[in-house]
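**Student:** Got a predicted model here, sequence first, then my questions.
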Amino acid sequence: MNYQMDTRGQTQSAQPGIEEVMDPTPVIIRESYRGSGRLQGKTALITGGDSGIGRAVAVHFAREGADVAIVYLDENQDAEDTKSMVEAEGKACLLLQGDIRSEQFCKEAVSRTVNAFGKLNILVNNAAEQHPKEHIREISARQLTDTFATNIFSFFYFTQAALPHLRKGDSIINTTSITAYHGSPALLDYSSTKGAIVAYTRSLAGSLAEEGIRVNAVAPGPIWTPLIPSTFDSERVEKFGKDTPFKRPGQPAEVAPCYVFLACEDASYMSGQVLHPNGGQVVNG
């Protein structure tokens, strides 16, 4: 499949962005992707599941046999579109709207998922926000607090709420970023949270190993999602991903199979690890 595309002129005014107005729209799943029942009978909860990587993960999980609950902020149409895609795969999709910076909402989201499906087997901590600033002096206390609350505090909240329901063989998957390894001068606070997620993943994996709950992460490189045109100006968007060895941004469909692998029994001997779908950039981490 040819993933080359023209991203010129793509900007949006507010995060986390709307997928339905993107042109070209992200590739969510390849037509050639064949599910093989690797997640049959499982239930997954995915934060930021309305669009981008989260949407692709939801649809791939459904094609592999899982019911899914997706958490989103206020992108109602994107969430409904994701639900329709999941249902087209013959699986159920629960929509959970709210602010993941709230510990109480995170608890309620897990509770509603378990009440709806009777169980929870896979937690995907994926939602994030980013706000470019050219210098550390420009990062306000409010921005710093919000970025950490969304990008790492919510991981703690959801994990704490989910653990009473997870059993041996179940899985937690965290979305970090290539910025945790390469850094990003204009995304200092965002990159810091992504580094924290790597440490969180490795530490939690050790903590839960005796319980048989695996904890891994995925560190995407530049991926074409609504967060990109809603973060950067048109000049940055036009150049997005072209500095990779592949000379292009990746698509959510090229990332989601990593989550399938980590969620299923194929990765039964992996915990505390990070996968790197990043267009060929070597990070040695």
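**Tutor:** Structure's in. What do you need?
**Student:** CA only for contacts and neighbour counts going forward, please
**Tutor:** Will do.
**Student:** where does V215 land in three-state SS?
**Tutor:** strand (DSSP: H, G, I helix; E, B strand; the rest coil).
**Student:** In the helix or strand hosting F158, which residues are buried?
**Tutor:** Assessed by DSSP states H and E, F158 sits inside helix 154-162. Neighbour-count burial for helix 154-162, with 16 or more other CA atoms under 10 Å as criterion, is recorded at S154, F155, F156, Y157, F158, T159, A161, A162.
**Student:** try this one side by side with the last:
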Amino acid sequence: MALSFLASALDIYNCILFTPHHQIAQCLGYLGLVYEDKNELGMALDYFNQQLEMEEQCLPLGHWRFAEHIGWIVHVHMKMDNRNEAEKLCQKESRHAKRTLGAAHPHAARMQMLMAELAEDNEPDQALRLYKKAVSILNVSTKPDDRSLVRCFLAMANLNNKRNNFRDALKYDKKAVLLASKCMPRDHVDMAFSLKNLGISYYAINNVQEARSCFSKSLSIYRNNYTSEHIAMKLYTLIVTNLVEQTSETNSNELQQPYVSINSDHKNELTIFQQSSQFYPSISTLSSTSESVNSTTAICAIL
């Protein structure tokens, strides 16, 4: 059903819009997402490549969507066990960004972040170096991009948490929340994600009081953005309420490897929220969220 509606939308766009056009590119991307959801990865890759090629013709150089959609292509390559192709694409785009936009452009930093995500599982030290390089680029960038910087801090915190470097994780989560509070409204859902991550880092170092405060603030923001019946609200309430209850019932002196214990109850859901950032979808978040791209999502996005 989704494919037929999207194919019809693409035909209409091709009739009424001049090519290349960003809305045609958007439609190509949605087709790719549906095919990826159906696990027809070859078709998904073809549509994602068409999307990127068209966007390169109609969007300004260095537009943030390039990094997002290159990430989609990289993610499909990883699903197809084409790690070499994913790495080559990132390296190619990184060289292109430096050559056409300069080493201090945010797009160059976003490419460093993509390469860092690729390196996280097998080369975590290299991943951290790449994230730090991205931060250094964004700090001197010719075009400020605080949201990419927030996402980079969140990724560094998440990677340190995975390695049980909880105090380093806390440091980067604090930076993410501080910067997010300056570049977006305080009731934005991305603030809820950042506060939730900060709460997990506090919990991991046995600071139960601060953790509970962060979880409560995070849940309050989410409630201001969604109705109680919204599926995202239900899932987020389940997770964060569980975390609040754990911090309420647990004495900080009793905590043993708290980060592991948090993940044990709602592992799949927490993985989504711990790794996610809505600034730009990353490889890690796409692996969790691509399954939710169904016909309703695709059609509503087009409409």
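**Tutor:** Perfect, I can see it now. Since the model is a prediction, treat every value here as computed from it, not as a measurement.
**Student:** Superposed, what's their TM-score?
**Tutor:** The TM-score (TM-score structural alignment, normalised by the length of the first structure) is 0.30; 161 aligned residues with a CA RMSD of 6.9 Å.
**Student:** same for the helix holding F158 of the first structure, what does it pack against?
**Tutor:** helix 103-117, strand 122-125 (3 or more CA pairs under 8 Å, 6 or more residues apart in numbering; DSSP states H and E).
**Student:** again, 10 Å this time
**Tutor:** In terms of contacts (3 or more CA pairs under 10 Å, 6 or more residues apart in numbering; DSSP states H and E), helix 154-162 of the first structure is packed against strand 43-47, helix 103-117, strand 122-125, strand 171-175, helix 188-208.
**Student:** okay, the buried residues of helix 154-162 of the first structure in a markdown table with distance to S111 of the first structure next?
**Tutor:** Formatted as a markdown table, these follow (distance: CA to CA, whole Å):
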| residue | distance to S111 of the first structure |
| --- | --- |
| S154 | 15 |
| F155 | 16 |
| F156 | 16 |
| Y157 | 13 |
| F158 | 10 |
| T159 | 12 |
| A161 | 8 |
| A162 | 8 |
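**Student:** Out of those residues, the closest to R142 of the first structure would be?
**Tutor:** Among the buried residues of helix 154-162 of the first structure, S154 lies closest to R142 of the first structure (CA to CA), at 16.4 Å.
**Student:** Taking their axis directions, the helix holding F158 of the first structure and helix 188-208 sit at what angle?
**Tutor:** 30 degrees (axes from the mean of the first three to the mean of the last three CA atoms, to 10 degrees).
**Student:** thinking again about what came up before, can I get the helices and strands packed on helix 154-162 of the first structure in JSON lines including distance to Y181 of the first structure and mean neighbour count?
**Tutor:** Formatted as JSON lines, these follow (distance: least, CA to CA, whole Å; neighbours: other CA atoms under 10 Å):
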{"stretch": "strand 43-47", "distance to Y181 of the first structure": "23", "mean neighbour count": "27"}
{"stretch": "helix 103-117", "distance to Y181 of the first structure": "28", "mean neighbour count": "18"}
{"stretch": "strand 122-125", "distance to Y181 of the first structure": "19", "mean neighbour count": "28"}
{"stretch": "strand 171-175", "distance to Y181 of the first structure": "13", "mean neighbour count": "26"}
{"stretch": "helix 188-208", "distance to Y181 of the first structure": "7", "mean neighbour count": "20"}
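**Student:** and of those, who's closest to Q77 of the first structure?
**Tutor:** strand 43-47 (16.1 Å).
**Student:** Whichever helix or strand comes after that closest one - contacts with which helices or strands?
**Tutor:** For strand 43-47 of the first structure, the following helix or strand on the C-terminal side (DSSP H and E) is helix 52-63. When contacts are defined as 3+ CA pairs under 10 Å, 6+ apart, helix 52-63 of the first structure sits against strand 43-47, strand 67-72, helix 76-88, strand 93-97, strand 122-125, helix 256-263.
**Student:** okay if I get the ones you listed as a markdown table plus distance to S111 of the first structure?
**Tutor:** Converted to a markdown table, those look like this (distance: least, CA to CA, whole Å):
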| stretch | distance to S111 of the first structure |
| --- | --- |
| strand 43-47 | 11 |
| strand 67-72 | 11 |
| helix 76-88 | 19 |
| strand 93-97 | 11 |
| strand 122-125 | 13 |
| helix 256-263 | 21 |
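**Student:** Of all these, which one is nearest S203 of the first structure?
**Tutor:** Of all these, strand 122-125 comes closest under CA to CA, at 15.4 Å.
**Student:** Quick check: which helices or strands does the closest one pack against?
**Tutor:** For strand 122-125 of the first structure, the contact count by 3+ CA pairs under 10 Å, 6+ apart identifies strand 43-47, helix 52-63, strand 67-72, helix 154-162, strand 171-175, strand 214-218, helix 256-263 as packing neighbours.
**Student:** Nearest to A116 of the first structure among the buried residues of helix 154-162 of the first structure?
**Tutor:** Using CA to CA, A162 is the member of these that lies nearest A116 of the first structure, at 14.3 Å.
**Student:** Against L204 of the first structure, how distant is that closest one?
**Tutor:** In this view, A162 of the first structure and L204 of the first structure are 13 Å apart by CA to CA, to the nearest Å.
**Student:** Which neighbours do those two have in common?
**Tutor:** Residues touching both A162 of the first structure and L204 by CA atoms under 10 Å, 6 or more residues apart in numbering: I172.
**Student:** so L95 of the first structure touches A109, yeah?
**Tutor:** Yes. Counting by CA atoms under 10 Å, A109 is a contact partner of L95 of the first structure at 9.4 Å.
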